[in-house]
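Novice: this one's sequence-less:
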């Protein structure tokens, strides 16, 4: 089932042809899909060391610019990350089999995290602290927030949140959630920006033997509200482990609350949008909202 109304389809045979035509040096590499790997890209393994990523929606011009910008961000994040992260390798051109530019990155081994796989782990919480600290240590070099998506002013999400509440009437306790958002949206913004991954959901984190082993999807690495990466605590950790994460990073109360607000904003969209097309993503939204509502500090406001 398609996740997006305008979603493109691409199969293994098309990927094989695109790789062979545009990158003949990799004709010998086996091509195989990575099931359920992304909501924005279809992802295919190329041999043991690479992945080919094909955007599922969009227009060629803007996608090309996005991929070029993401390549720079990926390299910067990989240099700073305390665990392996994909590096950009090449950009592919549109073709009749796929009308959008596409990219090749290095493959990072590991098991994709889930909302519950490390939820009680103080050790994993400590790994997240080291990750966020390492990314924040990167100099913003005077760069400003891009102004699109999460990480700016919470109130900029009002229209989207209204849509989410409307779509979730039969799925979630909307009255309670709407009241919580009314308080969250008024939180003062960040005084200074920091470099953040920007999407630390379980699907973008790899684990091995219960520890953080890799970080994926770093194309959004850039300057935002520092609290944006605190969403990891709500998406992945239950109360005790989340307390370890909070203590390790040491955010003030306002930053911690903004982090919960960004997690809330993201989770509200996941539940209804992916209800039928990607049930694990929808379930992630539900579990994150439940953690927020059950929190003695945030949910009881």
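Specialist: Yes, it's here. Here the structure is a predicted model, which means the values were calculated and not measured.

Novice: all contacts plus neighbour counts: C-alpha atoms, from now on.
Specialist: Fine.

Novice: helices along the stretch 201-301 of the chain, start to end?
Specialist: 231-236, 239-249, 253-273, 279-294 (DSSP state H, counting those that start in this stretch).

Novice: geometric centre of the chain: which residue is closest?
Specialist: residue 199 (2.9 Å; Cα atoms, centre = their mean).

Novice: so what's that residue up against?
Specialist: Taking Cα atoms under 8 Å, 6 or more residues apart in numbering, we find residue 199 in contact with 217, 220, 228, 229, 231.

Novice: save the residues you listed as JSON lines, and put in distance to residue 92 and neighbour count too.
Specialist: Rendered in JSON lines, the data for those read as follows (distance: Cα to Cα, whole Å; neighbours: other Cα atoms under 10 Å):
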{"residue": "217", "distance to residue 92": "18", "neighbour count": "20"}
{"residue": "220", "distance to residue 92": "20", "neighbour count": "19"}
{"residue": "228", "distance to residue 92": "31", "neighbour count": "26"}
{"residue": "229", "distance to residue 92": "30", "neighbour count": "25"}
{"residue": "231", "distance to residue 92": "32", "neighbour count": "26"}
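
Novice: helices of the stretch 51-200 of the chain, start to end?
Specialist: Using DSSP H, counting those that start in this stretch, the helices of the stretch 51-200 of the chain run over residues 60-80, 122-136, 158-167, 174-184.

Novice: of all the ones you listed, which one is nearest residue 150?
Specialist: helix 158-167 (11.4 Å; Cα to Cα).

Novice: show me which positions of that closest one end up buried.
Specialist: 161, 164, 165, 167 (16 or more other Cα atoms under 10 Å).

Novice: excluding its backbone neighbours, what's nearest the last one?
Specialist: If you skip the residues right next to it in sequence, residue 167 has residue 272 as its closest partner in space, 6.4 Å away by Cα to Cα, 6 or more residues apart in numbering.

Novice: check the third one too.
Specialist: With Cα to Cα, 6+ apart as the measure, residue 174 is the residue that lies nearest to residue 165, at 6.0 Å, once sequence neighbours are left out.

Novice: again, but for residue 238
Specialist: Closest residue in space to residue 238, ignoring its immediate chain neighbours: residue 119 at 5.2 Å, by Cα to Cα, 6+ apart.

Novice: second structure for comparison follows:
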């Protein structure tokens, strides 16, 4: 038995995934199961054969994300310029595993790496096209996006994270400088237009590229409607300065929305860095990249 990730009280590994699949989907029993390495923190992903993936929540909130995807992704898919996850089967709690889980069609590609993009300007245009398409969605009954609310709702945890980073000098974060950027974002006018559809978690780990171009966007568990600034994350968590400007110009982002987007992305990084610095190298590295890019932008 191989070692895998854990959910409360029990290991999650290939053997358990095989039993779950065999019990719920006998037609797929016997297909190879292999853990897919990921920096994600909410779900575990396993390859199932050559063309499928099994996604299993690691905590109860992840089960809610899968339910959200089940409800909306099939309706969103034809409206978007890139591929999105396609559910092939929905699993139920079994074998001691407590939450619903899903089987998806495998989407090829690799996660882009900040600082190592082969086609940054083209990728910026692709990302802007995806965000524009999301904003143009008019499906009724939309949920509220996980990160779609007022920027001020993040103030307490952001300031707490800054103070925590003051106590970790080896990270070298200029805490006074990031606090100034955060306060500038808080002063920006709030969004006063109608809420728009958002992915709301455009991290590098939720993007797939091939040949440097965007091919798929995955993990829609935070989606819903809210402030359009919430989908500006790639400007600082992935794109270099020149591509960042391409992204902004393609979206026609005004100064206030840009400041709120920068503040949101910075807040996420400031909270993530002390939390993940010793447990999740990918998340910690991206947080450092965000902080550096935000401060260099000025």
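Specialist: In hand now; what should we look at? Small disclaimer: the values here were computed from a predicted structure and weren't measured.

Novice: returning to what we had before: looking at the contacts of residue 199 of the first structure, spot the one nearest residue 64 of the first structure.
Specialist: residue 220 (14.8 Å).

Novice: mind listing what the equivalent of that closest one over in the second structure touches?
Specialist: Using TM-score structural alignment, the equivalent of residue 220 of the first structure in the second structure is residue 222. Counting by Cα under 8 Å, 6+ apart, residue 222 of the second structure makes contact with 65, 145, 146, 147, 199, 200, 201.

Novice: let's have those in JSON lines, adding distance to residue 268 of the second structure.
Specialist: Output for the contacts of residue 222 of the second structure, formatted as JSON lines (distance: Cα to Cα, whole Å):
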{"residue": "65", "distance to residue 268 of the second structure": "19"}
{"residue": "145", "distance to residue 268 of the second structure": "15"}
{"residue": "146", "distance to residue 268 of the second structure": "13"}
{"residue": "147", "distance to residue 268 of the second structure": "10"}
{"residue": "199", "distance to residue 268 of the second structure": "15"}
{"residue": "200", "distance to residue 268 of the second structure": "12"}
{"residue": "201", "distance to residue 268 of the second structure": "10"}
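
Novice: isn't residue 219 of the second structure up against residue 205?
Specialist: No: using Cα atoms under 8 Å, residue 219 of the second structure is not in contact with residue 205; the gap is 9.0 Å.

Novice: who touches stretch 87-97 of the second structure?
Specialist: 16, 19-21, 24, 70, 99-105.

Novice: strands - which of the residues you listed land there?
Specialist: Those of the contacts of stretch 87-97 of the second structure mapping onto strands are 101, 102, 103, 104, 105, per DSSP state E.

Novice: on that earlier part again, identify whichever of the helices of the stretch 51-200 of the first structure lies nearest to residue 292 of the first structure.
Specialist: Here helix 174-184 is closest among the helices of the stretch 51-200 of the first structure (Cα to Cα), at 9.8 Å.

Novice: run the chain-centre distance for that closest one.
Specialist: 23 Å (Cα atoms, centre = their mean, to the nearest Å).

Novice: can you name every helix or strand that that helix contacts?
Specialist: Applying 3 or more Cα pairs under 8 Å, 6 or more residues apart in numbering; DSSP states H and E, we find helix 174-184 of the first structure packed against helix 253-273.

Novice: quick one, the helix it packs on and helix 174-184 angle?
Specialist: Angle of helix 253-273 of the first structure versus helix 174-184, following axes from the mean of the first three to the mean of the last three Cα atoms, to 10 degrees, is 140 degrees.

Novice: who does helix 253-273 of the first structure touch, helix- and strand-wise?
Specialist: Here helix 253-273 of the first structure touches helix 158-167, helix 174-184, helix 231-236, helix 279-294, going by 3+ Cα pairs under 8 Å, 6+ apart.

Novice: which part of the second structure matches the third one?
Specialist: For helix 231-236 of the first structure, the aligned range in the second structure is residues 233-238, judged by TM-score structural alignment.

Novice: need the residues that contact that stretch.
Specialist: By Cα under 8 Å, 6+ apart, stretch 233-238 of the second structure touches 112-115, 127, 201-204, 243-244, 247-248, 261-262, 264-265, 286-287, 289-290, 293-294.

Novice: leaving out chain neighbours, which residue sits closest to residue 267 of the second structure?
Specialist: That would be residue 158: by Cα to Cα, 6+ apart, it lies 5.5 Å from residue 267 of the second structure.

Novice: residue 288 of the second structure versus the one you found, what's the distance?
Specialist: Distance of residue 158 of the second structure to residue 288 of the second structure, given as Cα to Cα, to the nearest Å: 15 Å.

Novice: now residue 125 of the second structure
Specialist: Counting by Cα to Cα, the gap from residue 125 of the second structure to residue 288 of the second structure is 24 Å.

Novice: I figured residue 197 of the second structure was touching residue 226, is that so?
Specialist: Yes: with contact defined as Cα under 8 Å, residue 197 of the second structure counts as touching residue 226 (6.7 Å).

Novice: residues shared between the contacts of the two?
Specialist: residue 145.

Novice: the more surrounded of those two?
Specialist: Per other Cα atoms under 10 Å, whichever of residue 197 of the second structure and residue 226 has more neighbours is residue 197, with 28 against 25.

Novice: show the contacting residues for the more buried one.
Specialist: 134, 135, 136, 137, 138, 142, 145, 223, 224, 225, 226, 228.

Novice: ok, these vs residue 49 of the second structure, which is closest?
Specialist: For these, the nearest to residue 49 of the second structure is residue 223 (28.7 Å; Cα to Cα).
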